[in-house]
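Peer 1: quick one: sequence and predicted model below, then my questions.
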Amino acid sequence: MQVRMHRIFDPIPIGRGVRQDDTLSSKLFTYLLEDIMKTVNWSERGVNVNGLYMSHLHFADDLVLVAETAADFQLMLNELHEASGRVGLRMNMAKIKIMTYKLRTPEGRIILCLVVIATAVTAYKNPHYAPGRSVNVHLFEWKWNDIADECERFLGPRGFGGIQISPPNENVVLWTYNRPWWERYQPMSYQLVTRSGDERQFADMVRRCNNAGVRIYVDAVINHMTGEPPENVGTAGNTAVFREWYYPAVPFRSEHFNWPHCVIDGSDYINNAWRVRNCELVGLKDLNQANEHTRNMIVDFMNKLIDLGVAGFRIDAAKHMWPHDLQVIYNRLRNLNTAHGFPANARPYIYQEVIDYGGEAISRDEYTPIGAVTEFKAGMELSNAFRGNNQLRWLSSWGPQWGLLAHSDSLTFIDNHDNERGHGGGGGVLTYKQPRPYKGAIAFLLAHPYGEPQIMSSFAFWDSEIGPPMDHSGNIISPAINSDGTCGNGWVCQHRWRQIFAMVAFRNVAGNTAVNNWWDNGGNQIAFCRGNNAFIAFNNDYWDLNQTLQTCLPAGRYCDVISGEKVGNTCRGKTVTVGNDGRAHINVGANDYDMMLAIHVGPESRL
């Protein structure tokens, strides 16, 4: 491509963007660039073109600054650097190029600078799913061997993009509390031995899942170690001297923790960010991530996992660590392992646990410049709507207009392992225990393009402390796979519910299309298309939805993937006939088993 900036200038060749196959980064860059350019004053800098000053151009994720003098260029570059930093962008100095072009007039010369900064914005926000896949499922407390089997027999064939696993490193064993789930969040060392399996089994799981097209994301507990539990042995057999802050298997000593030792008070969350980040979370010994040795141990642990083939990390308790310390750690991580199918120079996907409903001393916005963030508000708002406490029609503006994070910054979910139990952000969200509205909320989460969605896959519990199904020796009992494809042995396995895995396929077929042809009845009946690929309707009213609606789909017969699967050329659920004009009669009864109907052009739906 060649650009001629003025009739008297030589044409200037512009090469291809650095990531032409990335449809997101250029849009994100444009969005952030608009904010940056509002803060700089270049009205009389740049090149005078017919009385107007042109100071910059951008192509994909490259920014071109245009100046007539070196002095103007230097001022513009300095201002760009400062303005970028204020919105969380970092200029990639290694990729700056300065090029001079001789002009045909005696006025001087033009200096061009290509500044590639979009790479820094999105570096840790790409989950690196295999093509045609989406959705991260949290297989909470599953064993590594069982996860590998599930990748090959179900998740891979069904189009799932990735799995969040439970913490893989050694934790304290707490028989006093009958092996609760939260013992996994009290590290004794970074050795890869837990109830889920050892390092060999972990490596085998990652390899097999990557081969099945399913990525692995590690729940990384790097904020703290244990508290002072009544027992002192870890899942790898290591011990610690709790009252001396000594963990020899790492090793960590007292100087590697924050000092003075203090415990976070409830009021600190409102008015004291320093204590939230430097004191102990519920008495768990708080690591000092500014300490060089502490950083090195954490980086070594995470890099080992990258070498084994993981695609990224959930950063547990990120809110309790300083963003600049986390950034140092992230920047020391290796690129993803190309031997596991990742592209060259790919950075790990980072999504940080920051619980922020507003009104606190720490904001989620402090963490978006360095990675994605868990968007707890999404689950709260959708739970509220699908419970009937807010009308579904308002979801027409779903996304940042609801006070949610920007699309590329957000990891969205209805419930997670904490808040389904009333922990970590509190209760109030829908869970597997309210199946009808829960499935409706998840269906909307997956049908709408906003955010990077994650779904929960639980084990059944009646006590918020109880651990996974286990035998008398504390060994985790594997999920049984029933004849209908659901799970037994105490496992809920929401990812195997037809309504949920069908919506994963729906999302994959919808691809990058936008929401269009929104319809609602002014209350709790809504419907929308995803381009010309997919259509979904919801009914949360007390009366039937009976409408002829625009589906945006090609004429033909479709199987509603919510009410039943397509088997051969037969649909076990409702069928929908779309006319030549794209319209179809849609019926979702108020008393139907599910509150939604979904059809799409994929092989799972088209008859």
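Peer 2: Everything's here; your move. Residues are numbered from 1 along each chain as shown.
Peer 1: only C-alpha atoms from now on, for both contacts and neighbour counts.
Peer 2: Noted.
Peer 1: what helix or strand is the residue nearest the centre of the chain located in?
Peer 2: Centroid-nearest residue in the chain, with Cα atoms, centre = their mean: Leu411, separated by 3.3 Å. Assigned by DSSP states H and E, Leu411 falls within strand 410-412.
Peer 1: my read: the residue nearest to the centre of the chain touches Leu445, true?
Peer 2: No. Checked against Cα atoms under 8 Å, the pair Leu411 and Leu445 is beyond contact range at 11.1 Å.
Peer 1: next up, a second structure to put side by side with the first:
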Amino acid sequence: MFPSHCYGSTYWGNKNSSGGSPWYTQGFAYQNWTWSGARPGMEFPAVPYGPLDFHCARPISSWNDGFILNYGWLVNLGDLNTESDYVRQRIADYITDLLSIGVSGIRIDAAKHISPEGLAYIFKKLANNMGGKLPDDFSAYLEVIIGGEKDLLMCNENWYNYGKSFDNYMKQAGLSDSDIYKIKIWSSDYPKEHPACGWWPISSERFVAQLDCHDDQNPGSSSRDMQDKGSVLIKERNVEKHRYFNRELFFRTDANWQIKLVLSSYSFIDSNGAQAPPDGHSDCARCVGSACSGCTKSVPYKKAHNPNVCGYTIYQNGQWQQGEYTRVHRDKEIIMEMRRWMGLSTSVSNAEIGLPNHC
């Protein structure tokens, strides 16, 4: 049987509840539930969300169609109905809760799969929750990957555009220019292809820039080849080149980005093909139980924070290290370039910037 509001939806195989309760997730099968005898549907009572708070199941079959981007289920994940005023309010209430415990900025993953209009009204509801405007220290960073869909997503004004059209939606929703300024878009075209449109469709202050990103850490990422415009550390394994392009991000003057990001990541394990971080969760030496005999793709545990090391600990004694944190954020040259950009003094001791004396 189909949920009453969905017809012609994709069939998904059975799925057990990840929350340990049959009431938390649907079975993804169009038949009555074994547990309740009711039709299948998305139910998350802690929010609460019910079946009508989600879009009907459909795959993302096009990356150049705003309707599919908004309504499709990204990698089979249930997709919230962000046209619903109730859903928008629940999301705004969640962000409000985060702000109440001291969070000042948020990143919205896969934001390009939420309609610009829906996002505009979510931020307006957040502003209403906060007394009518967004906090002075608030910032939002939307992951809108601008690739082959740049015309749809940024360059041509249309209903699914995160440039001027998104600005207009936010103004229509009642957000002030000051609040709109706080809502940033990831400049995923940096450094090789920016500005993606050949011009800045919105001010560069509204974009967030960084050299390499978490997606570049995937060996199959198509954005890993930056040619002579940048460098992905775990691909090229060239510290001097990577350090230079991170410094360049802070001293270049062709844009006025207000948020610039540095990525500290980790290396993979070449010898056994493991691709997990060295956080201990993929360390065969820590495995407990009968299944451990089959543990082969191991990443030995390494403590993430080490106050006694400098940046780029990925290289030790001239050798590239497997299963090691990169710690780019502890490189003194990058820190000094960042301080210059921020108008801070570079006449500081290592201790003042959290580094040991030998750095």
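Peer 2: Yep, that arrived. Quantities reported herein were computed from a predicted structural model and do not represent experimental measurements.
Peer 1: how much does the strand holding Leu411 of the first structure stray from the second structure?
Peer 2: When the second structure is overlaid, strand 410-412 of the first structure sits 0.5 Å from its aligned residues on average, using mean Cα distance after the TM-score superposition for the first structure.
Peer 1: how far is that strand from where the chain is centred?
Peer 2: Using Cα atoms, centre = their mean, to the nearest Å, the mean C-alpha position of strand 410-412 of the first structure is found 5 Å from that of the whole chain.
Peer 1: read off where it ends up in the second structure.
Peer 2: Using TM-score structural alignment, strand 410-412 of the first structure corresponds to residues 207-209 of the second structure.
Peer 1: now do the same end-to-end measure for stretch 102-109 of the first structure.
Peer 2: Terminal residues of stretch 102-109 of the first structure lie 6 Å apart, using Cα to Cα, to the nearest Å.
Peer 1: the second structure: matching residues for that one?
Peer 2: Across the second structure, nothing matches stretch 102-109 of the first structure (TM-score structural alignment).
Peer 1: hang on, the earlier thing: could you check how far the residue nearest to the centre of the first structure is from Gly371 of the first structure?
Peer 2: With distances taken as Cα to Cα, Leu411 of the first structure is found 10 Å from Gly371 of the first structure.
Peer 1: likewise Gly424 of the first structure?
Peer 2: 20 Å.
Peer 1: neighbour-wise, which of these two wins?
Peer 2: Ranked by neighbour count (other Cα atoms under 10 Å), Gly424 of the first structure and Gly371 place Gly371 first, with 26 against 15.
Peer 1: in the stretch 151-300 of the first structure, which spans are strands?
Peer 2: Along the stretch 151-300 of the first structure, the segments classed as strands by DSSP state E, counting those that start in this stretch run 160-165, 215-220.
Peer 1: can you report how many residues neighbour the residue lying closest to Glu205 of the second structure once chain neighbours are set aside?
Peer 2: Nearest residue to Glu205 of the second structure in three dimensions, chain neighbours excluded: Trp257, at 4.7 Å (Cα to Cα, 6 or more residues apart in numbering). Trp257 of the second structure: 19 surrounding residues under other Cα under 10 Å.
Peer 1: ok, now Asp149 of the first structure?
Peer 2: Asp149 of the first structure: 14 surrounding residues under other Cα under 10 Å.
Peer 1: do Val509 of the first structure as well
Peer 2: When neighbours are counted by other Cα under 10 Å, Val509 of the first structure registers 21.
Peer 1: how far is the helix or strand hosting it from where the chain is centred?
Peer 2: Val509 of the first structure is located in helix 498-510, with elements delineated by DSSP H and E. Taking the mean of its C-alpha atoms, helix 498-510 of the first structure sits 18 Å from the chain's own mean (Cα atoms, centre = their mean).
Peer 1: quick check: buried residues in that helix?
Peer 2: For helix 498-510 of the first structure, burial by neighbour count (16 or more other Cα atoms under 10 Å) applies to 498-510.
Peer 1: sorry, back to before: give the residues shared as contacts by Leu411 and Gly371 of the first structure.
Peer 2: Between them, Leu411 of the first structure and Gly371 share these contacting residues under Cα atoms under 8 Å, 6 or more residues apart in numbering: Tyr351.
Peer 1: sorry, back to before: hmm, the residue nearest to Glu205 of the second structure is touching Ser204, no?
Peer 2: Yes. The pair Trp257 of the second structure / Ser204 is scored as a contact, 5.6 Å apart, by Cα under 8 Å.
Peer 1: now what about stretch 170-187 of the second structure, what contacts it?
Peer 2: Identification of contacts with stretch 170-187 of the second structure by Cα under 8 Å, 6+ apart yields 117, 120-121, 124, 127, 133-134, 138-146, 162, 167, 194, 205-210.
Peer 1: which parts of the biggest helix by length in the second structure are buried?
Peer 2: The residue-count maximum for a helix in the second structure (DSSP state H) belongs to helix 85-100. Buried positions in helix 85-100 of the second structure, judged by neighbour count with 16+ other Cα under 10 Å: 87-93, 95-96, 99.
Peer 1: then stretch 47-54 of the second structure?
Peer 2: Applying a neighbour-count criterion of 16+ other Cα under 10 Å, one finds 49, 51-54 buried in stretch 47-54 of the second structure.
Peer 1: about what we covered before: the contacts of stretch 170-187 of the second structure in strands, which ones?
Peer 2: Residues of the contacts of stretch 170-187 of the second structure located in strands (DSSP state E): 139-142, 207-210.
Peer 1: quick one: which of these is nearest to Ile234 of the second structure?
Peer 2: Gln210 (15.4 Å; Cα to Cα).
Peer 1: in this structure the closest one contacts Lys260, no?
Peer 2: Yes. Applying Cα under 8 Å as the test, Gln210 of the second structure and Lys260 come out as touching, 5.6 Å apart.
Peer 1: overlap of the contact sets of the two?
Peer 2: In contact with both Gln210 of the second structure and Lys260: Leu249, using Cα under 8 Å, 6+ apart.
Peer 1: of the two, who's got more company?
Peer 2: Set Gln210 of the second structure next to Lys260 and count neighbours by other Cα under 10 Å: Gln210 wins out with 21 against 15.
Peer 1: once you drop chain neighbours, what's closest to the more buried one?
Peer 2: Excluding its sequence neighbours, the residue lying closest to Gln210 of the second structure (Cα to Cα, 6+ apart) is Leu261, at 4.8 Å.
Peer 1: and if you look at Asp215 of the second structure?
Peer 2: Nearest to Asp215 of the second structure is Ser221, by Cα to Cα, 6+ apart, at 6.7 Å.
Peer 1: same thing with His194 of the second structure?
Peer 2: Ser187 (7.6 Å).
Peer 1: the first structure: which residue goes with that neighbour?
Peer 2: In the first structure, the residue paired with Ser187 of the second structure is Glu375, using TM-score structural alignment.
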